[in-house]
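**Student:** dropping a prediction and its sequence here:
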Amino acid sequence: MAEFKLPDVGEGLTEAEIVSWKVKEGDNVEINDVICEIETAKSIVELPSPYAGTVQRLLVAVGDMVEVGTPIIAIDDGTGEVSTGSTSGASVEPVDITAPAEPMEIDLSNPAASGSKEGESLVGRIKADRGPQRRARRGSASPSTEAGAQTQMQVQGAFSPGGAQSQPVAPADEAPVPAHAVEPSAAPPPSAPAEPATAGELQPLAKPPVRKLAKDLGVDLRSVAPSGAGGVVTREDVQAAASGPERTPMPAAYEDLGRPGVAAMGGAREVREPIKGVRKMMAAAMSASAFTSPHVTEWITVDVTATMQLVERLRSRREFADLKVSPLLVLARACVLAMRRTPVINSYWDEAAGEVVLKGYVNLGIAAATPRGLVVPNVKDADAMSLVELAGALGDLTATARDGRTQPAEMAGGTFTITNVGVFGVDAGTPIINPGESAIIAFGAVNKRPWVDEATGEIVVRDVTTLALSFDHRHIDGAAGSQFLADVAGILADPGTALLF
């Protein structure tokens, strides 16, 4: 039986959350079949199977945060080898604990041991760097106690009565436990309130996401009175301990609502949201950019009536029949053209090398707000595309981002970014430069406004927007930034001037 460990899918991944399983126990899989989706710090990634065979166990549950190198699925690949982890109805080979052994961990988080038909672990795989481990005391005859000096064993209390209907599991139905495993003390029955664990006992029963939440909120699980069946500490228990006894529990539908307003918080005065995944990476990147690159932001208000008319004409053309045509497309093209006159906009400051790196290509990033946070995928070599090709690339990019399926490679290597705040009805803002780049432009809402016609001096109603350009003032001076912004605005005011670039 082969165990597939969570791999590093790129860019130094250290942990990821299991978003969904695409297989279940008993399914047959082939090599490269997608087995699950994981959420990294940047996106949702599909993991293909490196083995062909039959799925024996799903070792982690949906919602679990697991570290790179942690086994996530067991597949019977036909090698005839027996896994050291216990499975329901399977025999387990005894282990000689007197022989020297590599550091190991015992996994009791199988369906029979945890009482969950989905194989959810109540404790998770406890790593050495997560604090001191406690060993269960069952008497001097315990093999793990005698072999403690030779073998590092991380014992997990995973027995919990119940199953699909939260009924106690009969001893005959329990999976066999390896001889070297320490049997955890039986948890109290569901009807009896469980007492918090004390020093020297096994850690309180809780699923990995609950343990992570407790760690993030600074709550000691040993001090939390569990309310779940079988003495399991729930998310609500941790949140109540963090906010005090009078705190209203977080509504169960909160996670499905994303980031709700006050009315959707179920009457709670506060809701704590763990910082993880895309949002955590975004916060680190924006903080680093804001405090390392001296930002300068310039604004310009533009009459874009001609651009809006162009958009309507393009929509009626056969070439754009299946493509989305919007003012953003014209802005993207205008930025690419304007860089020909001011190439320093398409560069970045290499602090380590002491150099300014000018790019001969444009990987055009589009900042996209998703339920998981801000992501900035980019269109590779946008400067080499026709307007039709650029429209197709932008459509694919935004659709993928909104579905939360942008891959890390699609967000790497950007050279310039557009953030379209106008879709929210916002006039403009002071955007923060995406790390690794030197400039970003904010595209404000297009509104009907009174405008003075310079030719006639009359006040007319026109389509007007505001552009805001932030740039790195370490190597882009005000003249270069102003030139670029004026060129972009000029193309939007009169798209025919694009022929001059």
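**Tutor:** Great, that's in hand.

**Student:** CA only for contacts and neighbour counts going forward, please
**Tutor:** OK.

**Student:** residue contacts, the residue lying closest to M411 once chain neighbours are set aside?
**Tutor:** Leaving aside its sequence neighbours, M411 sits nearest to P377 (C-alpha to C-alpha, 6 or more residues apart in numbering; 4.1 Å). P377 makes contact with 365-368, 397, 401, 406, 410-412, 414 under the criterion C-alpha atoms under 8 Å, 6 or more residues apart in numbering.

**Student:** give me the subset of the residues you listed lying in strands.
**Tutor:** 365-368 (DSSP state E).

**Student:** residue ranges for the helices of this protein, please.
**Tutor:** Counting by DSSP state H, residue ranges of the helices within the chain are 111-114, 143-146, 208-217, 235-243, 254-257, 277-292, 305-315, 327-338, 387-402, 408-411, 478-493.

**Student:** wait, which of these is closest to E17?
**Tutor:** Closest to E17 of the helices of the chain is helix 277-292 (C-alpha to C-alpha; 8.1 Å).

**Student:** and the closest one, what's buried?
**Tutor:** For helix 277-292, burial by neighbour count (16 or more other C-alpha atoms under 10 Å) applies to 277-279, 281-282, 285-286, 289.

**Student:** compute the inter-axis angle for the longest strand belonging to the chain and helix 305-315.
**Tutor:** Criterion DSSP E: the longest strand present in the chain is strand 459-472. In terms of direction (axes from the mean of the first three to the mean of the last three C-alpha atoms, to 10 degrees), strand 459-472 departs from helix 305-315 by 90 degrees.

**Student:** buried residues in strand 459-472?
**Tutor:** Result for strand 459-472 [16+ other C-alpha under 10 Å]: buried residues 462-472.

**Student:** now, the most widely separated pair of these?
**Tutor:** Most distant of the buried residues of strand 459-472, by C-alpha to C-alpha, are R462 and D472, 32.7 Å apart.

**Student:** dropping in the other structure now:
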Amino acid sequence: MKTINIPLPKIGESTTEAKIVEWLKKPGDFIKRDELFAVIGTDKVDSEIFSEYEGTLKEILVKESEEVSVGTTICTMEVDDAVEEKVIASNETLKQSVETVSEIKNTKLTPRNSEIVAFLSPVVRKMAAENGLSLEDLQKINGTGENGRIRKQDVENFLKPRKQNTSTPFVEEKLQLKVELDETLEPLSKMRKLIAENMEKSWRSIPHVTTFMDVNVTKLVAYREEIKEKFLQENVVKLTYTHLIMKAVIDAVKVYPTLNSWFNNEELLEKKNINLGFAAALPDGNLIVPNIKNAQNLSVVEIAKQVSEIGTRAKNGKLKPDDIQDTTFTVSNTGMFGSESGTPIISRPQVAVLALGNILRRAWIIEENGEEKILPQSVMTLSLSYDHRIVDGALASKFLTEIKKNMERY
């Protein structure tokens, strides 16, 4: 026989302390696995503790009504040597050790329902809550535990057929809106609805992280001002800041090609060609993201011409299917609307998107002849949103630093 410690489990995500409401067993009593042996609670809710082990209650260390911290040993048990001791005190296991009745989805308690719920182990309660099982679902499960108790394996077997089928998409509850006089309730346009659906899917499936970096673009602004008239005359297309920044981004992607990847269900595809996406206006005012194909081979002049051609097709409603397919990296110029920075949403299967902020005049420390001076400079904030499953903070920062170096080279 060996002695193991039983810690105070956690009730809910924010709970740090709880009290022993009642001991249902006394030292010397034999406790079966999954048997109820104590009730704990806070000022908001009481919850039952079911034994993870089969053995004898050896010593009670916390008295009834005494409040202690989560993880504190409240009692000890003697179990058979063949029973493998679990590290219940670990944070992850503590979260699973007890769940309140209210966490079982769509549950309305009746006397009969209360009996069913009280018969469930903490692990089963958590699984029921996480998988949206109702009491009607639980009643369909054949328990293989003592006296027909539902065990973890029983729930897993019940869920297997569901997991084999396509998961049910999340459906947002539709609210009943109060419409006042002279107000009009209109459905989203087909395009806006499609955009909303795609953005929601991306946001729900991708763990977004955004890193920001300020760039001194004073030289870039001066360069563009210096050559824009000549550029227009020679190429019959206007040169914008975005064209210059696109070239800086393309050159940075060549150095860090992971940013030019597609990710799909644990498979990463690093794309050979850079198909650079950018926002373009449609006739109805909505935005769409076409792309420049094989941008790694293009000069600034070629970038400007292709952006102009594709933008014109978008404005006239004449985009080709190929214009909007197979984007590998996207640059979004939100600064043209006045914003200083933003946290753009990644479009699947891409792994990153870059937002360009507005160019602002700021006080900046400049070193001249070995001396630091504070001078007004033109500054832009870059915002890189990336899929944290693929790109970590170090790679994101290196990538932004490379873009910054390219933007400051003019």
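**Tutor:** Cool, got the structure. Quick caveat, the model's predicted, so the values are computed rather than measured.

**Student:** sorry, back to before: whereabouts in the second structure does the longest strand of the first structure align?
**Tutor:** The aligned range for strand 459-472 of the first structure in the second structure is 374-387, by TM-score structural alignment.

**Student:** with the first structure overlaid, report how far the matching stretch is off on average.
**Tutor:** Stretch 374-387 of the second structure: mean distance to aligned residues in the first structure after superposition is 0.8 Å, counting by mean C-alpha distance after the TM-score superposition for the first structure.

**Student:** contacts for that stretch?
**Tutor:** Counting by C-alpha under 8 Å, 6+ apart, 206-218, 221, 340-346, 351-366, 396, 400 sit against stretch 374-387 of the second structure.

**Student:** in ChimeraX, how would I select just the buried ones from those?
**Tutor:** Of the contacts of stretch 374-387 of the second structure, the buried ones go into a single ChimeraX selection, burial set by 16+ other C-alpha under 10 Å:
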select :206,208,209,210,212,215,216,217,218,221,340,341,342,343,344,345,346,351,352,353,354,355,356,357,358,359,360,396,400
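
**Student:** of all the contacts of P377 of the first structure, which comes closest to M65 of the first structure?
**Tutor:** T406 (19.7 Å).

**Student:** aligned partner of that closest one in the second structure?
**Tutor:** Match for T406 of the first structure (TM-score structural alignment): L319.

**Student:** what about the closest residue to its match other than its chain neighbours, distance to Y241 of the second structure?
**Tutor:** Distances taken as C-alpha to C-alpha, 6+ apart put R313 closest to L319 of the second structure, at 5.1 Å, once the chain neighbours are dropped. Counting by C-alpha to C-alpha, to the nearest Å, the gap from R313 of the second structure to Y241 of the second structure is 21 Å.

**Student:** who touches the most centrally placed residue in the second structure in this structure?
**Tutor:** Of all residues in the second structure, the one closest to the mean position by C-alpha atoms, centre = their mean is P207, 3.1 Å from it. Listed by C-alpha under 8 Å, 6+ apart, the contact partners of P207 of the second structure are 387-389.

**Student:** can you do 10 Å?
**Tutor:** By C-alpha atoms under 10 Å, 6 or more residues apart in numbering, P207 of the second structure lies in contact with 346, 385-390.

**Student:** what about the helices in the stretch 51-200 of the second structure?
**Tutor:** Using DSSP state H, counting those that start in this stretch, the helices of the stretch 51-200 of the second structure run over 91-96, 111-118, 122-130, 135-139, 152-164, 190-205.

**Student:** for G55 of the second structure, find the nearest of these.
**Tutor:** Nearest to G55 of the second structure, of the helices of the stretch 51-200 of the second structure and by C-alpha to C-alpha, is helix 122-130 at 18.2 Å.

**Student:** how big is the angle separating that closest one from helix 152-164?
**Tutor:** Interaxial angle of helix 122-130 of the second structure relative to helix 152-164 (the same axes, to 10 degrees): 20 degrees.

**Student:** where in the first structure does helix 122-130 of the second structure align, residue-wise?
**Tutor:** Mapped onto the first structure using TM-score structural alignment, helix 122-130 of the second structure covers no residues at all.

**Student:** one step back: burial measure for the residue nearest to L319 of the second structure, as a count.
**Tutor:** 18 (other C-alpha atoms under 10 Å).

**Student:** same question, V356 of the first structure
**Tutor:** A total of 14 residues lie near V356 of the first structure under the criterion other C-alpha under 10 Å.

**Student:** same check, this time on D154 of the second structure
**Tutor:** 17.

**Student:** and for V237 of the second structure?
**Tutor:** 18.

**Student:** so what's the aligned partner of it in the first structure up against?
**Tutor:** Correspondence of V237 of the second structure to the first structure, assessed by TM-score structural alignment: L323. Counting by C-alpha under 10 Å, 6+ apart, L323 of the first structure touches 315, 388-396.

**Student:** can you give me the offset of stretch 155-166 of the second structure from its chain's centre?
**Tutor:** 25 Å (C-alpha atoms, centre = their mean, to the nearest Å).

**Student:** buried set for that stretch?
**Tutor:** By neighbour count on 16+ other C-alpha under 10 Å, the buried set for stretch 155-166 of the second structure is 155, 158.

**Student:** please tell me which residues of the first structure that stretch aligns onto.
**Tutor:** Using TM-score structural alignment, stretch 155-166 of the second structure finds no match anywhere in the first structure.

**Student:** quick one: map P431 of the first structure onto the second structure.
**Tutor:** By TM-score structural alignment, P431 of the first structure lines up with P344.

**Student:** what does R279 of the first structure give?
**Tutor:** Correspondence of R279 of the first structure to the second structure, assessed by TM-score structural alignment: R192.

**Student:** hang on, its match packs against L282?
**Tutor:** No: between R192 of the second structure and L282 there is no contact under C-alpha atoms under 10 Å: 11.5 Å.

**Student:** A38 of the second structure and E186 of the second structure, how far apart?
**Tutor:** Distance from A38 of the second structure to E186 of the second structure, by C-alpha to C-alpha: 56 Å.

**Student:** so the two - more neighbours on which side?
**Tutor:** Comparing A38 of the second structure with E186 by other C-alpha under 10 Å, the one with more neighbours is A38, at 18 against 6.

**Student:** buried subset of the contacts of L323 of the first structure?
**Tutor:** 315, 390-394.

**Student:** mind putting the helices of the stretch 51-200 of the second structure in JSON lines, distance to P7 of the second structure included?
**Tutor:** Conversion of the helices of the stretch 51-200 of the second structure to JSON lines gives the following (distance: least, C-alpha to C-alpha, whole Å):
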{"stretch": "helix 91-96", "distance to P7 of the second structure": "8"}
{"stretch": "helix 111-118", "distance to P7 of the second structure": "21"}
{"stretch": "helix 122-130", "distance to P7 of the second structure": "14"}
{"stretch": "helix 135-139", "distance to P7 of the second structure": "28"}
{"stretch": "helix 152-164", "distance to P7 of the second structure": "21"}
{"stretch": "helix 190-205", "distance to P7 of the second structure": "35"}
